[in-house]
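Participant: Have a look; sequence and predicted model below, questions after that.
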Amino acid sequence: MPKGSHRSFAAYSAMVGEADARGRRQLINGPLAYLSQVLVDRTLIGGGTLVLERCYDPAQTLATIEAERITDMFLVEPQLFEIMDHPDVRRRDLSSLRSLAHIGGSSPAILRRRAIARLGPVLTHMYGASEAGLVSALPAASYGTAPELLASAGRVRPGAEVRFRLANGTLARTGQHGKIEVRSRAVAQGYYNQAVESAQKFQDGWCLTGDIGFLDEAGNLHVLGRATDVAEVDGRAIGPTSIEEVLCELPDVRYAAAFAANADANEHGWIAAVEPWDGKRVGVAQCVRALEAALGVFIGNAVRICVVERLPLTEQGKVDRAAISSLGLAPCDMHFRELAE
């Protein structure tokens, strides 16, 4: 079911009516979810060309880029990582592609580097939500000139304000991480017929995203993950990307996804689903040793490893948390706080 966030016609028109899309050939492959609908309208209103596919398929997507000379497209991260590792990447002409936007999940720097190596300097990483609109973007040009930014979601877009709230309710200073709050013309006005949820999510013109992040000294936004997926360990904020980065550096691991093992990572640690390359094997002990070496023994003990043949995905292409959680993994033997003691 859709979330039901709503805006005035004027606010939505401002989101989609300002772009010059002449020369743009936008591929949309799948249901018109929030961002896809915005891209459809921006492309058509701006004078560009739209290519619609009924569903996502990696081989068909690569074939369509070649056949239709696609210049711009959008994928959620698991789809991006599937596309970049598909064998057809080597035989398809992708030279028309100038921007491949990815959003909707964590994207470790090591996987972004692999995507650039396979697809060229075309990645555009965006952070946003259906309620908050588009908040920040790291354009393809920045990927090439400043590779150290691969861990960030880029600069906050003009017209958007971002602040971070600490656990004690006060606002964070630059460099401190906290819950991300956003205010802009693109922020929704509430949830349709959901008064309680609207009051919790939208306050005094600000959208409370529920994500944890911070701004670095250069003004780049770093998103650590959902608040429930981020834990404080010895003064450090450890989120899914920190764990995924370590696991994806293992030579036999193609992809990994981590999230809180229960309602809160501070209480129960994380589950990490690991997908090996075809024909390769990955051992749980091997993954734990890597996490201990990189992040400490405490983190290694707090992550439950699940090796899967393929990471299950939702119909939107995102990692299917419920399916992974149902694979028989129990929560950590001891509560996260008990491990700390």
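Facilitator: Ah, there it is.
Participant: CA only for contacts and neighbour counts going forward, please
Facilitator: Fine.
Participant: distance of the nearest residue to residue 49 once chain neighbours are set aside from residue 268?
Facilitator: Nearest in space to residue 49, with sequence neighbours left out and distances taken as CA to CA, 6 or more residues apart in numbering, is residue 25 at 4.8 Å. Residue 25 sits 46 Å away from residue 268, going by CA to CA, to the nearest Å.
Participant: buried stuff in stretch 322-334?
Facilitator: Residues 324, 325, 331, 332 are the ones in stretch 322-334 that count as buried (16 or more other CA atoms under 10 Å).
Participant: this is the comparison structure:
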Amino acid sequence: MTSTASTAGGSTEPAHYAVRVLDRLALSERPVVHWGENVISSSELRAAVLRVVGALAELGVREGSAVAVLTEVNSPWLLATRYAVHLMGATLVAVSGANHGTTTHRLDTETRARMAGECGARVLVHDAAQREEAERIRALLPDGVGMCRLGAPVHGPVSAGDHPVDGPPKGFSPRVPARALVIYTSGSTGRPKGVIKPFAAWNTVVLKETATVTPKVFLAMSAVTHTGGLLVDTAVAAGGSVVLRTGFDPRTLLADIERYRVTDTLMGVPQFYELVNHPDVHRADLSSLRRLLYVGCPASPERVREAVKVFPGVLHHSYGTTETGQIAMLTAADHDVPELLSTVGRPRPGLEVVVQDPATGRELPRGETGEVVVRSPLAMEGYAGDPELTARVLREGWVHTGDYGSLGEDGYLRLSGRMNDVVKVHDTKVHPSEVEKVLVGHRGVIDAHVYAHRRSDLIEELHAAVVLRPDSPPGHEALREHVARVMTPTHAPVRFVRWREFPVNESGKVDRRLVRERGLRAGSADGEPLSAE
């Protein structure tokens, strides 16, 4: 089963990254995936991909179909299913959770069903651990949606309904899908929004990277159904291996680097800070590490300067969004130039980045601050089931990021905040007004105002000022749990300040500036912090 395209030099190379993956897996017998204590060999992963191809074909998946997948977090089955879905020319829709880059929140059944339904999923793929939840989701979907059942990782049986399948149908030939993925990110309201990514975006990155890199060992802590999966696929397609973890723990990460001789990994800026400050970091053998990529938000130059001493020559910082893909990169060499640490790097080749006046749309000259706007072949097609949001964000081929920034004469991009009072918590853009609505929905809250607090290390977090009912007022943990339940844990403020009543300005409206200023230094008579219980 081979799909090739001629190059200008007359040679051939796979035109489909998943074909390249299968070819690499067939070259030699070796460990390719480490998941917990499970070791998946190249032949086992290849056979699993082909069994899933056969099941999808039997269930009627065709070019252009959508396939939903629900498995344990970062299961090897996610890789096998993605390759199989793309070989079928279909689109993958992961309904396991809404991703925040380095954090994945569990979703309820109704939300998962909505995600699969609005993408028109023809089949729901699930593993044994998620069988009951998959059945609940299936009950909420239209008639005719098939079930692909996966056995124990990854050597277990694959079934189309209740019929075991051993491999692809006779004469099967790979197909190239138009759309690779619908990536669900947690929106500002807590309702996941689906970003439609063209196959060309995913395919181009993997094929380009695997043509230039040597085999690597990639450690994945963020969900491999999302952007981190691109780096996983690059490692596998280049003949390397991956270590799949379900979350971030600095001690475990350092032990994994030593044990598996990890060459590359990805983490968010908060996790990056935690790793650099961990006492074990100075005792660990980090000699195998070639690239540590930290993402999600701008980092404190002072903290990065300290980190360069711990991780010399390996630090990279990437700025981008799910909608655009990668926009700019601060390379390892850039990290050795202190004045560049306040930037997010140079825009990547092959895309256009301009800074516009958000009021007029006029392109601004170098050095002036405006909205960062991007046109890229790797950008999204739009949002699933939301043409209104698509029209607001994607205009005439340009993705409007909502980030304020400026391009210097040196070509480096500097970010300076966000539009529309949006707070970026970890990798999630949060509208304070949406959190306020949820807080006021608690029976013990009379009024609430939510605002950003930027710590000295440039990490943003949510704080909230609340006016509580005098009878049985809720405490700190009760308010956090309420927001986390209705939205996600990322949306829950980390600090609450209790007010008797909010101050008003001359127009009779709540003075939000004063509430924030006094709240940040609360402890005075104006506001009393609620202590964590």
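Facilitator: Noted; the coordinates are in hand. What you see is a predicted model, and the numbers here were worked out from it, not measured in a lab.
Participant: tell me which of the buried residues of stretch 322-334 of structure 1 is nearest to residue 340 of structure 1?
Facilitator: residue 332 (12.8 Å; CA to CA).
Participant: Thought residue 300 was touching the closest one, still the case?
Facilitator: No - the pair residue 332 of structure 1 / residue 300 is not scored as a contact, 11.3 Å apart, by CA atoms under 8 Å.
Participant: before we move on, back to that, and the residue nearest to residue 49 of structure 1? What does it align with in structure 2?
Facilitator: Aligned counterpart of residue 25 of structure 1 in structure 2: residue 217 (TM-score structural alignment).
Participant: Same question for residue 120 of structure 1.
Facilitator: Under the alignment (TM-score structural alignment), residue 120 of structure 1 pairs with residue 312 in structure 2.
Participant: Count the neighbours of its match for me.
Facilitator: Residue 312 of structure 2: 13 surrounding residues under other CA atoms under 10 Å.
Participant: helix, strand or coil for the nearest residue to residue 339 of structure 1 once chain neighbours are set aside?
Facilitator: Of all residues not flanking residue 339 of structure 1 in the chain, residue 298 sits nearest, at 7.4 Å (CA to CA, 6+ apart). Three-state call for residue 298 of structure 1 (DSSP: H, G, I helix; E, B strand; the rest coil): helix.
Participant: I figured residue 172 of structure 1 was touching residue 178, is that so?
Facilitator: Yes - using CA under 8 Å, residue 172 of structure 1 is in contact with residue 178, at 6.4 Å.
Participant: So which of the two has more stuff around it?
Facilitator: Taking other CA under 10 Å, residue 172 of structure 1 and residue 178 do not tie; residue 178 has more neighbours (26 against 18).
Participant: List the contacts of the corresponding residue of structure 2 for that one.
Facilitator: Using TM-score structural alignment, the equivalent of residue 178 of structure 1 in structure 2 is residue 370. Neighbouring residues of residue 370 of structure 2 by CA atoms under 8 Å, 6 or more residues apart in numbering: 355, 356, 357, 358, 364, 404, 405, 406.
Participant: Please give the number of neighbouring residues around residue 288 of structure 1.
Facilitator: Neighbour tally, residue 288 of structure 1, other CA under 10 Å: 22.
Participant: Ok, residue 460 of structure 2 next?
Facilitator: Residues lying near residue 460 of structure 2 (other CA under 10 Å) number 18.
Participant: how close does it sit to residue 202 of structure 2?
Facilitator: To residue 202 of structure 2, residue 460 of structure 2 is 30 Å away according to CA to CA.
Participant: Could you check which residue of structure 1 pairs with residue 261 of structure 2?
Facilitator: Checking TM-score structural alignment: residue 261 of structure 2 goes with residue 69.
Participant: I figured that match hits residue 98, correct?
Facilitator: No - between residue 69 of structure 1 and residue 98 there is no contact under CA under 8 Å: 10.3 Å.
Participant: Show me where the stretch 101-250 of structure 1 has its strands.
Facilitator: For the stretch 101-250 of structure 1, the strands defined by DSSP state E, counting those that start in this stretch cover 123-129, 133-138, 155-156, 161-165, 178-183, 190-191, 202-203, 206-215, 221-226, 231-233, 236-238.
Participant: equivalent range in structure 2 for the third one?
Facilitator: Under TM-score structural alignment, the alignment places strand 155-156 of structure 1 onto residues 346-347 of structure 2.
Participant: ok, which stretches of the stretch 151-300 of structure 2 are helices?
Facilitator: For the stretch 151-300 of structure 2, the helices defined by DSSP state H, counting those that start in this stretch occupy 199-210, 227-237, 250-260, 269-277.
Participant: Return the most buried member of the ones you listed.
Facilitator: helix 227-237 (a mean of 23; mean count of other CA atoms under 10 Å).
Participant: what's the mean gap between that one and the aligned bit of structure 1?
Facilitator: Taken over the aligned residues, the distance from helix 227-237 of structure 2 to structure 1 averages 1.3 Å (mean CA distance after the TM-score superposition for structure 1).
Participant: what angle sits between that helix and helix 199-210?
Facilitator: Per axes from the mean of the first three to the mean of the last three CA atoms, to 10 degrees, the angle that helix 227-237 of structure 2 makes with helix 199-210 is 50 degrees.
Participant: middle-most residue in structure 1, spatially?
Facilitator: In structure 1, the centroid-proximal residue (CA atoms, centre = their mean) is residue 105; its distance is 2.3 Å.
Participant: That residue contacts residue 76, doesn't it?
Facilitator: Yes - Residue 105 of structure 1 lies in contact with residue 76 (CA under 8 Å); the separation is 6.9 Å.
Participant: hang on, the earlier thing: kindly provide the distance from the residue nearest to residue 49 of structure 1 to residue 101 of structure 1.
Facilitator: Distance from residue 25 of structure 1 to residue 101 of structure 1, by CA to CA: 14 Å.
Participant: May I have the residues that are in contact with residue 43 of structure 1?
Facilitator: Listed by CA under 8 Å, 6+ apart, the contact set of residue 43 of structure 1 reads 19, 21, 24, 26, 49, 50.
Participant: preserved in structure 2, out of those?
Facilitator: Contacts conserved in structure 2 for these, using both residues aligned by TM-score structural alignment, their matches' CA atoms under 8 Å: 24, 26, 49, 50.
Participant: tell me the contacts of the last one?
Facilitator: For residue 50 of structure 1, the contact set (CA under 8 Å, 6+ apart) comprises 25, 26, 27, 28, 40, 43, 44.
Participant: Next: the first one.
Facilitator: Under the criterion of CA under 8 Å, 6+ apart, the neighbours of residue 24 of structure 1 are 43, 48, 49, 70, 71, 72.
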